[in-house]
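S.K.: model this:
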Amino acid sequence: MTRVHLHPGGRLDLATGALAPRLLSRSRGGARVALVGARALLLAGDDVTLDVVVGAGCALELVEVAGTVAFDQRGGAAASWCVRVRLDEGARLTWQGEPFVVADGAAVERRTDVDLARGAVALLRETLVLGRTGERGGALLSRTRVHLDGRPLLAEDLDLRDAALRASPAVLGTARCLDTVALLGARPAGGEPDALHLAGPGALDRRLTLDAHSSDLGAVWRRRLALLEPAGAPADRAATVAAG
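M.R.: Next comes the predicted model:
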């Protein structure tokens, strides 16, 4: 299991699993950490778990140095990719993930669990790509669960295991890429009617495209990021974020 725990005062607890965390920079209340593949990923039967904890009032930025490819598993067991995140009161997490590509013949189950304390905010980007160039892509089941102050904020299951069903206009249609920017624990300033606003403080911006580079969510990410103070600044002074 890969572990990235940031404690008040800037103390870091890092452990290498399938991913190796590498410290890029650190301040008293914040840190920037890169995630580097410690071995070839993803292969049949791989079980990748990332455990992230950000202490009260701290700010963590996670950086991926490269995308991830789930390779043809040639009939082997499905691979799993599990991310567990806990943000304590007033904590901040930003993580702009690189493309996660599910190649032909791959079977992957992804799980993301985010537990936010009061006043905590997570800004996450997830880019799922079915197949490399010229491929239709393998089977993908993605589940996301988010809780804020002990109450459900987001529960979403995305089942893309059946190639025929996912080609429906109600699912992906002709698209191969599902790109999402999730702001969790706060509302976008000004409302932003194009976003999918959650019942609680949070919003999803989502694009369906043929290729990852065709998505325009880079601009949305920068706009959301501008709402948050840089890593290392006191998290409770992000005045432009309309929490609640």
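
S.K.: all contacts plus neighbour counts: C-alpha atoms, from now on.
M.R.: Will do.

S.K.: neighbours around residue 17, how many?
M.R.: Neighbourhood size, residue 17 [other C-alpha atoms under 10 Å]: 17.

S.K.: and it, how far from residue 39?
M.R.: Applying C-alpha to C-alpha, to the nearest Å, the value for residue 17 to residue 39 is 9 Å.

S.K.: now the helices for the protein?
M.R.: For the chain, the helices defined by DSSP state H cover 163-166, 217-225.

S.K.: between these, which one is closest to residue 34.
M.R.: Closest of the helices of the chain to residue 34 is helix 217-225, at 18.0 Å (criterion: C-alpha to C-alpha).

S.K.: quick one on the thing from earlier: with mean neighbour count added, can I get the helices of the chain in TSV?
M.R.: Listed next are the helices of the chain as TSV, based on neighbours: other C-alpha atoms under 10 Å:
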stretch	mean neighbour count
helix 163-166	14
helix 217-225	15
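
S.K.: as CSV, those helices with distance to residue 67 would be great.
M.R.: Listed next are the helices of the chain as CSV, based on distance: least, C-alpha to C-alpha, whole Å:
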stretch, distance to residue 67
helix 163-166, 23
helix 217-225, 16
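
S.K.: closest one to residue 115 among these?
M.R.: Per C-alpha to C-alpha, nearest to residue 115 of these: helix 217-225, 20.0 Å.

S.K.: so what does that closest one touch, helix or strand wise?
M.R.: When contacts are defined as 3 or more C-alpha pairs under 8 Å, 6 or more residues apart in numbering; DSSP states H and E, helix 217-225 sits against strand 121-130, strand 177-184, strand 202-209.

S.K.: any residues touching that helix, and which ones?
M.R.: Here helix 217-225 makes contact (C-alpha atoms under 8 Å, 6 or more residues apart in numbering) with 123, 125, 179, 180, 181, 183, 188, 205, 206, 207.

S.K.: list just the nearest of those to residue 75.
M.R.: Scanning the contacts of helix 217-225 for proximity to residue 75, where the rule is C-alpha to C-alpha, the winner is residue 179, at 28.0 Å.

S.K.: now the other sequence, so there's something to compare against:
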Amino acid sequence: MTPSGVRAAARIVARGDGRGGTALPVLEGEGPLAPRRTRASGAEARVVLVGAMGGPLGGDRFTVEAQVGEEARLDVRSAAATIALPGQSKGEARYDVRLSVADGGELRWLPEPLISAGGSDLSVTTRVELAAGARLVLREEQVLGRAGEEPGRLGSRLTVRIAGRTVLDQELACGPGAPGGWDGPAVLAGHRAMGQLLVARPEFGEGPPVARMLGDSAALTPLAGPAVLVTALAVDGLMLRRLLDRALALLG
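M.R.: Sure thing, here's the model as predicted:
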């Protein structure tokens, strides 16, 4: 820990074990980031990120990295929601996620929601690098404020590259100090939970799903690569999860 906050990193590396399964030659974390291998089935390895401390708090810097090699299958989840909180330091907290998947590898990145508590200030960046033959399911869920609470400031950016080509680069800022209009009808329209589901599969290159609405507040959009993006808004985290689960079931 430093006077300006906690610095912590976690790293996960998954490799095919040569016997049809997945090995984890690197599984390490520090401070509040504790990755733990849990029971899985078949060729998949499953890891749960356990929060050993509260936060991120103001001034904290967290980094999580996952690398999936050829023919490896990795499922990563978190034990509980991540709650961004105000801290003694008034500085911005940062949470950086770096994901990469090689040809023939598969990653399911399904953490619990991120909750932006009142008074917090958090910037989240997720960068994904996929080979042309990689497979990915990525879910992001963000809830603005706890029950009856105004949110903190939350900035979020998601960048996805497939075979060296950028197919998605989007950014959103919400809460106090964010550009005007973030809560207006063109953005969140009063909703307090927002999420997205990114699914990349090589077969989408030949026959991607058709763009369509999934109810009143969710939409499926094919990207300019073998991937689709589902974006959704909801009144709370529970309804958001239901929307994204239905979208994933629809994609098969």
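
S.K.: and the TM-score between these chains?
M.R.: Comparison of the two superposed chains (TM-score structural alignment, normalised by the length of structure 1) gives a TM-score of 0.85, and 225 aligned residues with a C-alpha RMSD of 2.0 Å.

S.K.: got the helices and strands packed on helix 217-225 of structure 1 as CSV, with distance to residue 136 of structure 1 columns?
M.R.: Output for those, formatted as CSV (distance: least, C-alpha to C-alpha, whole Å):
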stretch, distance to residue 136 of structure 1
strand 121-130, 6
strand 177-184, 11
strand 202-209, 14
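
S.K.: to residue 165 of structure 1, which of those strands lies closest?
M.R.: Using C-alpha to C-alpha, these put strand 121-130 closest to residue 165 of structure 1, at 13.7 Å.

S.K.: now do the closest one: which elements does it pack against?
M.R.: strand 92-96, strand 100-102, strand 177-184, helix 217-225.

S.K.: the second one packs against which elements?
M.R.: For strand 100-102 of structure 1, the helices and strands in contact under the criterion 3+ C-alpha pairs under 8 Å, 6+ apart are strand 68-70, strand 121-130.

S.K.: likewise for the third one?
M.R.: Contact partners of strand 177-184 of structure 1 among helices and strands, from 3+ C-alpha pairs under 8 Å, 6+ apart: strand 121-130, strand 202-209, helix 217-225.

S.K.: can we see that at 10 Å?
M.R.: strand 92-96, strand 121-130, strand 139-148, strand 202-209, helix 217-225 (3 or more C-alpha pairs under 10 Å, 6 or more residues apart in numbering; DSSP states H and E).

S.K.: in structure 2, what stretch matches the first one?
M.R.: Read it as strand 92-96 of structure 1. Aligned using TM-score structural alignment, strand 92-96 of structure 1 spans residues 106-110 in structure 2.

S.K.: for residue 173 of structure 1, which non-adjacent residue is spatially closest?
M.R.: In space, and not counting its chain neighbours, residue 173 of structure 1 is closest to residue 167: 4.4 Å by C-alpha to C-alpha, 6 or more residues apart in numbering.

S.K.: residue contacts, the equivalent of that neighbour over in structure 2?
M.R.: By TM-score structural alignment, residue 167 of structure 1 lines up with residue 183 in structure 2. By C-alpha atoms under 10 Å, 6 or more residues apart in numbering, the residues touching residue 183 of structure 2 are 174, 175, 189, 190, 191, 192.

S.K.: can you do 8 Å?
M.R.: Counting by C-alpha under 8 Å, 6+ apart, residue 183 of structure 2 touches 174, 189, 190, 191.

S.K.: same check on residue 229 of structure 2?
M.R.: 196, 197, 198, 199, 220, 221, 222, 223.

S.K.: equivalent analysis for residue 125 of structure 2, please.
M.R.: Listed by C-alpha under 8 Å, 6+ apart, the contact set of residue 125 of structure 2 reads 94, 95, 96, 97, 156, 157, 158.

S.K.: ok, residue 78 of structure 1 next?
M.R.: Applying C-alpha under 8 Å, 6+ apart, we find residue 78 of structure 1 in contact with 44, 45, 46, 106, 107, 108, 109.

S.K.: matching the fifth one against structure 2, which residue comes up?
M.R.: What that stands for is residue 107 of structure 1. That one, residue 107 of structure 1, aligns with residue 121 by TM-score structural alignment.

S.K.: so what's the residue count around its match?
M.R.: Using other C-alpha under 10 Å, residue 121 of structure 2 has 28 neighbouring residues.

S.K.: ok, the one 5 residues further on next?
M.R.: Other residues near residue 126 of structure 2 come to 19 when the count uses other C-alpha under 10 Å.

S.K.: who's in contact with it?
M.R.: Contact partners of residue 126 of structure 2, counting by C-alpha under 8 Å, 6+ apart, are 96, 97, 98, 99, 157, 158, 159.

S.K.: among the residues you listed, which ones are buried?
M.R.: Among those, those scoring as buried are 96, 97, 98, 99, 158, 159 (criterion: 16 or more other C-alpha atoms under 10 Å).

S.K.: counterpart of the second one in structure 1?
M.R.: Alignment note (TM-score structural alignment): residue 97 of structure 2 maps to residue 83 of structure 1.

S.K.: I'd say its match and residue 109 touch.
M.R.: No: assessed by C-alpha atoms under 8 Å, residue 83 of structure 1 is found out of contact with residue 109, at 11.4 Å.
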